[in-house]
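**Q** Return atomic coordinates for the entry below.
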Amino acid sequence: MVFGLPALSGVLLYVSSGGQGDRHHVPSLSRGGGGKGSERYRLTVPQALLDGQYTLVKDLSQTMDDSLAGERNGRNEHNMKTVGGQYTATSGEGQQTLMAAGSYGEIDDPHHALDSTFRGMNENEGVTVTTPTKEITPPGAQEPLTCEVYAYVRSGQSGSIAVCGWSDRSTVATVSVLNGSLDLDELAMKTSRIRGEMRVRVDQGAH
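**A** A predicted model of the protein is given here:
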């Protein structure tokens, strides 16, 4: 049984359906990021991302973490805690909404964790993958990302969304921009920066 970690797709579908998404289907967090050795991290929900380009309008951490009740430990992930946020572009980005969500704790196999994330994301009702997952390492980045594009139909709404994610020994997360570009290289660059803003190094053994 795959341990259920909240994936960004669940948040996206929750938002696109006006807050009436499937709370019972919480997919787990592909390839990408093998981690940075023994370094450990936790995930945060900053008030702004990308040098203030996006500001936090809704912290979804409590709702998402509550969905993990009784499922914080699995074969591959242990002592997991979940955070997530909904952001809006401050200027020059139209009505773009950026979603960032992930879990942190102890992860035995980061590749497996992120593989199961995208698999769970793609198994959501109404989701069709239009650009299969591929690994992208943005210029200057030390760790790769896994990205894809999927189309969705939900509660009378439809669209396409690009999503990128990462995993390491203690975090697994996804980022996407609604009503944004489907250019995966562009999103990977943003996600690489967001990873640096959300992920905070902690002392060995801390959670």
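
**Q** C-alpha only now, for contacts and for neighbours.
**A** Fine.

**Q** My guess is Gln86 contacts Gln96. True?
**A** No: counting by C-alpha atoms under 8 Å, Gln86 stays clear of Gln96, with 10.5 Å between them.

**Q** Would you map the helices across this structure?
**A** Remark: helices assigned in the chain by DSSP state H are 8-16, 61-66, 110-122, 184-198.

**Q** How many residues are close by Thr146?
**A** Look at Thr146: counted by other C-alpha atoms under 10 Å, it has 25 neighbours.

**Q** nearest spatial neighbour of it, skipping sequence neighbours?
**A** Glu135 (4.5 Å; C-alpha to C-alpha, 6 or more residues apart in numbering).

**Q** Kindly report the same for Thr55.
**A** Nearest residue to Thr55 in three dimensions, chain neighbours excluded: Ala48, at 4.3 Å (C-alpha to C-alpha, 6+ apart).

**Q** next up, for comparison:
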Amino acid sequence: MSMPPPPYPNQPQPPYGQQPPQAPGPYGSPYPQQQPYPAQQHPPQAPYPPQPYPGWGGPPMAPAPKKRRIGLVLGIVGGVVAAVVALLIVVGVVAESGFPEAENKLTLPQKLVDGRFELAQDLTSAQGRKIEDEAEGAWDAKDVVGVVGQYAVGGDNTKGVLVLSGMYGRFKNTDTARRNMLKGAAEADGVTLAVPRKDFTQDGEPTVSCEVLTQKSAGATMTYPVCAWTDGNTGAAIASMTSETAKQDPSEVDLAFYAKLTRQIRSETLKPID
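**A** Just a heads-up that it's a prediction; the model follows:
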């Protein structure tokens, strides 16, 4: 007599969130080195980019995650794009006076941060109009043009992604706008504010504000920072993630580093209006 099949012939695989952790460095550097950021005196053969914060460096990044894990990470970051677009809805009344002159515009260079990031997808045509419509109706803003792009570390999405979502035009009340950017990001569906906004100031430059968000998907909780700036002509939110940083405890995210990264991105994306 044949025996009945076992009651559970196909045991489920462990969920993504239970995969054995890959060994990060002491800080968990999210980006491989091409050019130092910022420039420092370190041996050129260092496998990781030196940085001006304790703990940067360490053993090389673990092998790229399995394809299904990569898809999950990129799916989360894709959701960040939608969240960043949604966060651009800001309560305000458009006035007709007091707007600065239009001098600078926001661009999407082919490479960012000393060439470490390469433009993987220009999403401006798909998402930019939404930003323009929402900003014109809600911000103290005029002549708004939306700009959205996704970058990859070395052109490889499996190594890390960075989303820039912003605009250029003529803006008033820039402090309120910057804070509302992050407020909107933290209130997006499925997102939790893990570390509240922290402001970083620097003489002669606009304030950069950063926060840490978490988002659950397929049983896993992803961690990623979002930083934002707004000046008289430009405003943008920057969200970034790798398979390693996505698993960080939110309290371990170095917001000072990401604020500095955001300042460099701003300097490389701003161009004078012709």
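
**Q** And the residue nearest to Thr55 of structure 1? What does it align with in structure 2?
**A** In structure 2, the residue paired with Ala48 of structure 1 is Lys111, using TM-score structural alignment.

**Q** residue contacts, that match?
**A** Phe117, Glu118, Leu119 (C-alpha atoms under 8 Å, 6 or more residues apart in numbering).

**Q** same question, Ile107 of structure 1
**A** Contacts of Ile107 of structure 1 by C-alpha under 8 Å, 6+ apart are Asn76, Glu77, His78, Ala113, Asp168, Arg169, Ser170, Thr171.

**Q** Make a PyMOL selection of the buried ones in those.
**A** Buried residues among the contacts of Ile107 of structure 1 (16 or more other C-alpha atoms under 10 Å), as a PyMOL selection:
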select buried, resi 77+78+113+168+169+170+171
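
**Q** would you turn the contacts of Lys111 of structure 2 into a markdown table with neighbour count?
**A** Below are the contacts of Lys111 of structure 2 laid out as a markdown table (neighbours: other C-alpha atoms under 10 Å):
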| residue | neighbour count |
| --- | --- |
| Phe117 | 25 |
| Glu118 | 22 |
| Leu119 | 21 |
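
**Q** Restricted to strands, list those.
**A** Phe117, Glu118, Leu119 (DSSP state E).

**Q** pretty sure the last one contacts Gln110?
**A** Yes: contact criterion C-alpha under 8 Å: Leu119 of structure 2 and Gln110 qualify, at 5.1 Å.

**Q** Distance of the residue nearest the centre of structure 1 relative to Leu187 of structure 1?
**A** Centroid-nearest residue in structure 1, with C-alpha atoms, centre = their mean: Thr174, separated by 1.7 Å. Distance of Thr174 of structure 1 to Leu187 of structure 1, computed by C-alpha to C-alpha, to the nearest Å: 11 Å.

**Q** got any residues that touch both of these two?
**A** With C-alpha under 8 Å, 6+ apart, Thr174 of structure 1 and Leu187 have common neighbours Val163, Cys164.

**Q** Tell me the one among the contacts of Lys111 of structure 2 nearest to Gly169 of structure 2.
**A** Distance to Gly169 of structure 2 across the contacts of Lys111 of structure 2 (C-alpha to C-alpha) is lowest for Leu119, with 22.7 Å.

**Q** That closest one - nearest residue in space that isn't next to it in sequence?
**A** Counting by C-alpha to C-alpha, 6+ apart, Leu119 of structure 2 lies nearest to Tyr151, which is 4.4 Å off, once chain neighbours are set aside.

**Q** Trace the one you found over to structure 1, please.
**A** Alignment note: Tyr151 of structure 2 maps to Tyr87 in structure 1; criterion TM-score structural alignment.

**Q** Equivalent analysis for Thr269 of structure 2, please.
**A** For Thr269 of structure 2, the residue aligned by TM-score structural alignment is Met198.

**Q** Give me the nearest residue to that match, chain neighbours excluded.
**A** Per C-alpha to C-alpha, 6+ apart, closest to Met198 of structure 1 is Thr44, 4.9 Å.

**Q** so how many other residues sit close to that neighbour?
**A** For Thr44 of structure 1, using other C-alpha under 10 Å, the count is 20.

**Q** got it, and Ile89 of structure 2?
**A** Neighbour tally, Ile89 of structure 2, other C-alpha under 10 Å: 21.

**Q** Is it correct that it is in contact with Glu134?
**A** Yes: Ile89 of structure 2 lies in contact with Glu134 (C-alpha under 8 Å); the separation is 5.7 Å.

**Q** Could you pull out the strands in the stretch 51-200 of structure 2 for me?
**A** Remark: strands assigned in the stretch 51-200 of structure 2 by DSSP state E, counting those that start in this stretch are 104-106, 111-112, 117-122, 141-153, 161-171, 191-202.

**Q** mean shift between the shortest one and structure 1?
**A** What that stands for is strand 111-112 of structure 2. Superposed on structure 1, strand 111-112 of structure 2 shows a mean distance to its aligned partners of 0.3 Å (mean C-alpha distance after the TM-score superposition for structure 1).

**Q** Let me know the distance separating Arg40 of structure 1 from Val200 of structure 1.
**A** Distance of Arg40 of structure 1 to Val200 of structure 1, given as C-alpha to C-alpha: 8 Å.

**Q** Next one: Thr88 of structure 1 from Glu123 of structure 1, what distance?
**A** 27 Å.

**Q** typo on my end, it should be Gln20 of structure 1
**A** Gln20 of structure 1 sits 18 Å away from Glu123 of structure 1, going by C-alpha to C-alpha.

**Q** The two: who's more crowded?
**A** Neighbours per residue (other C-alpha under 10 Å) separate Gln20 of structure 1 from Glu123, with Glu123 holding more: 15 against 11.

**Q** Next up, the contacts around the more buried one.
**A** Taking C-alpha under 8 Å, 6+ apart, we find Glu123 of structure 1 in contact with no residue.
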